[in-house]
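[1] Below are the sequence and a predicted model for it; my questions follow.
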Amino acid sequence: MEPSKGKRERDVILISDDEDEGTHGNSVLIVDPLAKTALEEKKCEEVVDEECELVVTFCKQANVMPHARYDCTINSFERMECETCSPTGKNADFCNQCYCYICDKLASECQNWTTSSLCHCNAHNKSKFWKDQRDFALAGVLVMFNLELTDIDADLRHGGNLLIRFIQELSVEYNKYLIGERVSPTEHKCLCVSKLPPGQCDICRSQNTKIVYKYSGVFALVTRFLNQAERESPKAAAVMLLGAAREITLHKDPAL
């Protein structure tokens, strides 16, 4: 229990962090122990819980505080493990204090609230699938390093942002490498009836065309990225180097 500084320490805010399966109800309850009410003046019977030694002398309706959508007491919520096709039940409904569990934004600002194949309105903290989605949204590419969210600082995020850009550029160059380049020989003996001069017979040229796979574009990109990593902070450089190594080990020789 912690006094609310905004009301001169008169209100007591009880915040529940209980995440048991059966937990429902308000996330935040404001109790004003100093408020003088008619019930107090008449000295009504006090409610005492002997097990937790809690005495309740006054209660009032809780103020609606910011909360995750699944914890909303105004709109009902149905929990599913990984439903992303469409909103489940009334999960798409929200009050003005509902937050998206994935984006950490107000539900009204979430661009994927009801988007098919995403449906953030169905996200909740009892699902491993949605927890992984949240971790990826908060940690980005750094999720591959199994870092705790509290350990991710500005240097690690900077290295992660540079790594994401590198992965995108590397994907383009690697796809070019896989497709290869078609190279026609300039000199060849024409085997057709027309007996055209070397290089002028389209039929012979197409039959002798070779596909050449050049890794030079990928090599140049990787070299620039590794050189850039050496100029960054140690944490950012570690993320960049480990991420680049992981991507390169997945490359294959298309000729084989």
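    Sure, I can see it.
[2] use CA for all of it now, contacts and neighbours both
    Noted.
[3] what helix or strand is residue 240 on?
    Applying DSSP states H and E as the criterion places residue 240 in helix 234-248.
[4] likewise residue 160?
    helix 154-179.
[5] centre of the chain versus stretch 117-136, how much separation?
    9 Å (Cα atoms, centre = their mean, to the nearest Å).
[6] Equivalent analysis for stretch 79-87, please.
    Worked out by Cα atoms, centre = their mean, stretch 79-87 lies 17 Å from the chain centre.
[7] gap between the two ends of it?
    11 Å (Cα to Cα, to the nearest Å).
[8] So what touches that stretch?
    Residues from elsewhere that reach stretch 79-87 (Cα atoms under 8 Å, 6 or more residues apart in numbering): 70, 88, 114-124, 126-130.
[9] list the contacts for residue 208?
    Counted by Cα under 8 Å, 6+ apart, residue 208 has contacts 184-185.
[10] buried set for stretch 139-156?
    139, 141-143, 155-156 (16 or more other Cα atoms under 10 Å).
[11] ends of that stretch, how far apart?
    OK, stretch 139-156 end separation, Cα to Cα: 10 Å.
[12] Pull the residues that contact that stretch.
    In contact with stretch 139-156 (Cα under 8 Å, 6+ apart) are residues 135-136, 138, 157, 160-161, 163-164, 233, 235-236, 239.
[13] Please compare the first structure with the one that follows:
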Amino acid sequence: MSFSSPVEENTLKVQMDSQCYPDGCQVVPIWKLVAMWPSEKEEEETIILISDDDDDEVQCPDDDGEGESTQGSSVLLVEPQEKSPLEENKSEEMVDEEGDLVVTYCKQADVMPHARHDCTVHPFQRTESDTSSPLGKNADICDECYCYICDKLAAKCQLWTAPSLCHCNAHNKSNFWKAQRNSALAGILATFNLELLELDTELRHGGDLLEKFIKDLSVAYNKYLTGERMCPPGHECFCKPKLPPGQCSVCSSQNLEVVYRYSDVFDLVTRFLNQAEQESPKAAAVMLLGAAKQIALHKDPALLRNCQNLGHTASLRIAVPFLFHRITTRLQRMLVLCDFPKILYEKFVDFFHSISLPCHCFAFTNR
């Protein structure tokens, strides 16, 4: 066995490398490759082109603009070219900064119905309770502006710019305007201290019936206050003809007496109470409580003069306590048997306690 000298081994290695890597390519040790590896910044800015064919020829422009042949090279380093300003502007117009969104179409948003104070087209000036005249540009509206009080299109609001009312100044940050809105939307139910969200179909139905009853009751009560002029019974005629009582026009005109009969009012209230008993519990409670408050306000112009001479339906001082007894008896039964919500139950009780009772109804004070 023969051993080669170090010089012979190096010569043999160079010959083998020349056979494995033609065209004079140099073999670089791996530790030298690590040292020569480009930095991250250089790696991002450098493009490496690898040719599969040793005979490929690539023209690489240098700084002087002259092409440099790369025939025989397997690896080519190419510096990236900067984008033109036109390409950059085009990218900025179509793509966002992160490149995740491309704008293809743009349309103006549709304006939804809104209260006047929320309008984005016309400015709005807020005050607590100014009703004298429109403030600033509060009277200006768009097609979708709604009246905060009436809850309908501002163009259809009859009180939009009415002096001392001015719904155009209304907004939801004022306690005054909130109370006005509740009163307008809740109607008679606002007297029960009910919130708008607490009102359901039954309560609104009872409120509608109560409002109609109050109008009819007002007509009947005003007629009662007018009274009826009558000749006192048994009045004798002092004229020469000696006509029977009530037939002498002279004596009757001098001795006529005004009689106040509550009968028509009593009949109207009785029919309303009969109707309430046929309604749902919530509607009936509203109707009964509302009727109680209305008749408690009635006054007897005759005081004690005709109390003994009229029947129990014709005398207010007798008829009203009778109606109150019927109302309170029915209400007590309903509050016990009907499953009213706790808040509604308490508001019904508070409403009854808020009624100012006349002297002839003091017996119902602790009911």
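    Received the coordinates, thanks. Small disclaimer: the values here were computed from a predicted structure and weren't measured.
[14] what TM-score comes out when they're superposed?
    The TM-score (TM-score structural alignment, normalised by the length of the first structure) is 0.71; 204 aligned residues with a Cα RMSD of 2.6 Å.
[15] thinking again about what came up before, need the contacts of stretch 139-156 of the first structure in CSV (columns: neighbour count).
    Output for these, formatted as CSV (neighbours: other Cα atoms under 10 Å):
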residue, neighbour count
135, 18
136, 15
138, 16
157, 18
160, 23
161, 17
163, 24
164, 17
233, 13
235, 16
236, 23
239, 25
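[16] Mind picking the two most distant members of those residues?
    Greatest spatial distance in the contacts of stretch 139-156 of the first structure: 135 and 233, 24.1 Å, computed using Cα to Cα.
[17] for the buried residues of stretch 139-156 of the first structure, which one is nearest residue 77 of the first structure?
    residue 139 (26.5 Å).
[18] what's the counterpart of that closest one in the second structure?
    Correspondence of residue 139 of the first structure to the second structure, assessed by TM-score structural alignment: residue 186.
[19] How about residue 152 of the first structure?
    Checking TM-score structural alignment: residue 152 of the first structure goes with residue 199.
[20] Repeat that for residue 166 of the first structure.
    Residue 166 of the first structure maps onto residue 213 in the second structure, by TM-score structural alignment.
[21] again, but for residue 225 of the first structure
    In the second structure, residue 225 of the first structure lands on residue 272 (TM-score structural alignment).
[22] before we move on, what about residue 91 of the first structure?
    So, by TM-score structural alignment, residue 91 of the first structure is matched to residue 138.
[23] and that match, which of the three is it?
    Under DSSP: H, G, I helix; E, B strand; the rest coil, the three-state class of residue 138 of the second structure is coil.
[24] tell me the contacts of it?
    Residue 138 of the second structure sits in contact with 116, 122-125, 168-169, where contact means Cα under 8 Å, 6+ apart.
[25] and those residues, which are buried?
    Of these, these count as buried by 16+ other Cα under 10 Å: 116, 124, 168-169.
[26] could you dump those to JSON lines with distance to residue 317 of the second structure?
    As requested, those are exported to JSON lines (distance: Cα to Cα, whole Å):
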{"residue": "116", "distance to residue 317 of the second structure": "52"}
{"residue": "124", "distance to residue 317 of the second structure": "55"}
{"residue": "168", "distance to residue 317 of the second structure": "48"}
{"residue": "169", "distance to residue 317 of the second structure": "47"}
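[27] closest to residue 217 of the second structure among the residues you listed?
    residue 168 (34.5 Å).
[28] Name the nearest residue to residue 13 of the first structure, sequence neighbours excluded.
    residue 30 (4.6 Å; Cα to Cα, 6 or more residues apart in numbering).
[29] try residue 210 of the second structure
    For residue 210 of the second structure, the spatially nearest residue (Cα to Cα, 6+ apart) is residue 287, at 5.5 Å.
[30] From residue 177 of the second structure, how far out is the match of residue 91 of the first structure?
    Counting by Cα to Cα, the gap from residue 138 of the second structure to residue 177 of the second structure is 15 Å.
[31] same thing with residue 327 of the second structure?
    Taken as Cα to Cα, the span from residue 327 of the second structure to residue 177 of the second structure is 35 Å.
[32] Over to residue 95 of the second structure?
    Relative to residue 177 of the second structure, residue 95 of the second structure is positioned 49 Å away (Cα to Cα).
[33] Pull out the buried positions in stretch 232-244 of the second structure.
    So for stretch 232-244 of the second structure, counting by 16+ other Cα under 10 Å, buried means 236-237.
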